[in-house]
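A.B. asks: A predicted structure for the sequence below; I have some questions about it.
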Amino acid sequence: MYQFFVEEEQVHSDSISITGGDVNHIKNVLRMKNGEKIRVSSKSGQAYFCHISSVLDDEVIAAIDSADETGTELDNHIVLYQGLPKGDKMELIIQKAVELGVSEIVPVAMKNCVVKLDEKKAAKKLQRWQAIAESAAKQSKRTVIPTVKQPVTYKEALKIASELDSTLVPYENERGMDATREIMGQLKAGQTIGVVVGPEGGFAPEEIALVDEHATMHRISLGRRILRTETAGLAALAMLVYNLDV
């Protein structure tokens, strides 16, 4: 069943109006016909099971069959603070993080980041990254589209993350999974959770030292093997899903 997102004003009492680029996708790419089932979510997070009732030149009308009361979202707001990686690794990270249920993704400029984004490059990248997040949200049947934020500095990231209920910091020199299991086991539904991941070069000593200054931040291990930056955050998110999803 295909997933589409709409604005609140496109949802009516018994139908939903789908407009924009999704119309061409439905008509000419998917070649969907009247009667075919789809899932539609509004920006407020309410999802509906629908069937296509009319395909027009610039609009597709979907009749509402029922509301999706269960949904696909975690009860936790999870933010991934990702040290800027090289090449197109960020695209993979965003895609998979969205599939795993992340709520926000914040690119972070850190000491060992090779990539340096000026304002013009950042704006262009952000547009691309947000499109990837939307595509991944459709594929994974998310009820909301996670937001990719503007890149921030490491200190800015820690300041924002310190306001969350708990923040996990996978660190390659942290040893032993017992502490990780204990911290994961203390997390509860409804809490806001951050995950801070270093870039290819890892955390600088002074950066990891700043983590210990915040009571709500916890260094964790992801096992005895060293994970790449594009793997570490996804491994932590998978652990969170295991512990928090119902």
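C.D. replies: Arrived safely, thanks for sending. Keep in mind it's a predicted model, so treat the numbers as computed, not measured. Numbering: from 1, shown residues only.

A.B. asks: Please make it C-alpha for all contacts and neighbour counts, starting now.
C.D. replies: Fine.

A.B. asks: List the residues that contact Gly201.
C.D. replies: For Gly201, the contact set (Cα atoms under 8 Å, 6 or more residues apart in numbering) comprises 112-113.

A.B. asks: for it, helix, strand, or coil?
C.D. replies: coil (DSSP: H, G, I helix; E, B strand; the rest coil).

A.B. asks: And Glu207, which helix or strand is it part of?
C.D. replies: Here Glu207 sits within helix 205-211, counting by DSSP states H and E.

A.B. asks: ok, and for that helix, which residues are buried?
C.D. replies: Of all the residues in helix 205-211, those buried under the rule 16 or more other Cα atoms under 10 Å are 207, 211.

A.B. asks: before we go on, here's another structure to hold up against the first:
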Amino acid sequence: MSRTQAGHKRRQSEDLRALPRVVVEGFLPGEPAELPQAELDKLRKVLRLSTGDPLLIVPGDGTVVRCRLEGRRVVPMETLHPQTEPALKVTLAQALPKGDRIETIVRTCTEIGVAKFWFFPAARSVVRWDPGKREHKLRRLVVIAREAVEQCFRTQVPTIEFLEGLSEVLEREPGAVVLSESEGLATGLREATAPKRGSGVTLVVGPEGGWTQSELAKIGPRGVTLGPRVLRTDTAGPAAAAILLLGGE
């Protein structure tokens, strides 16, 4: 690529980043479309857009669609393919944390580039999700992930699931790496994940109280360390994701 081409590509990216963005999953760029009321209210009342103003629609498929706002509708102008999604697909399996830390984890890790979230109760998790309220909680977390996607200029919204426990996490992904504070661990995160870079990496983070002996037995040789300091549960996941995702970009 010539210096002129690189400069044009950089300016185009900067221009796109300056435009308001809104996620409308499944949006079809072929013809004008009426926006859902919630998204229209956001554009009009929060972002203060008026008829004729440009914006970007994020369909969630790896593209963005440059559009123009016309009344209640958006008129597609151009479909673009900004390369903002990480090549490495990282899944964060996080033991349920206390309070609103789960929202911070989703927001921060979405910005960093995590592709999937699995939340599960560990043996020492203080928080337990009522089965009747799980779907509501997951929907709330999806909203937070969508907002983070809009803010950080990603083009795909992470998926978010609830799993029943550590056993289900390890059954679903036997090759997962598990962050552990156990003494004597010598295997670091980069070393443990190097062979998995082509197929994706699943990171497992425990609760505030750490893993029980029974859970450590299940974890076995999957345990890895981030170093000599013990991180909080809401720090460990973002830190590990950043090491894997931001370090290689």
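C.D. replies: Sure, I can see it. Every value quoted in this text rests on a predicted model; they were computed, and no experiment measured them.

A.B. asks: Show me what counts as buried in the longest helix along structure 2.
C.D. replies: As assigned by DSSP state H, the longest helix anywhere in structure 2 is helix 134-152. Neighbour-count burial for helix 134-152 of structure 2 flags 138, 141-142, 144-150 (criterion: 16+ other Cα under 10 Å).

A.B. asks: so the helix holding Glu207 of structure 1 aligns onto which residues of structure 2?
C.D. replies: Helix 205-211 of structure 1 corresponds to residues 213-219 of structure 2 when matched by TM-score structural alignment.

A.B. asks: I'd like to know which elements the helix holding Glu207 of structure 1 is packed against.
C.D. replies: Using 3 or more Cα pairs under 8 Å, 6 or more residues apart in numbering; DSSP states H and E, the elements in contact with helix 205-211 of structure 1 are strand 217-220.

A.B. asks: Check how far the helix or strand following the strand it packs on sits from its aligned residues in structure 2, on average.
C.D. replies: Counting by DSSP H and E, the next helix or strand C-terminal to strand 217-220 of structure 1 is helix 229-244. Once the two models are superposed, helix 229-244 of structure 1 sits on average 1.1 Å from its counterpart in structure 2 (mean Cα distance after the TM-score superposition for structure 1).

A.B. asks: which other helices and strands contact helix 229-244 of structure 1?
C.D. replies: Applying 3+ Cα pairs under 8 Å, 6+ apart, one finds that helix 229-244 of structure 1 makes contact with strand 77-83, helix 89-99, strand 166-170, helix 178-186, strand 192-197.

A.B. asks: between the ones you listed, which one is nearest to Val23 of structure 1?
C.D. replies: Nearest of these to Val23 of structure 1, taken as Cα to Cα: helix 89-99 at 23.1 Å.

A.B. asks: quick check: angle from that closest one to helix 229-244?
C.D. replies: Counting by axes from the mean of the first three to the mean of the last three Cα atoms, to 10 degrees, helix 89-99 of structure 1 lies at 10 degrees to helix 229-244.

A.B. asks: what's helix 89-99 of structure 1 aligned against in structure 2?
C.D. replies: Taking TM-score structural alignment, helix 89-99 of structure 1 hits residues 101-111 over in structure 2.

A.B. asks: try stretch 132-144 of structure 1
C.D. replies: Going by TM-score structural alignment: stretch 132-144 of structure 1 matches residues 144-156.
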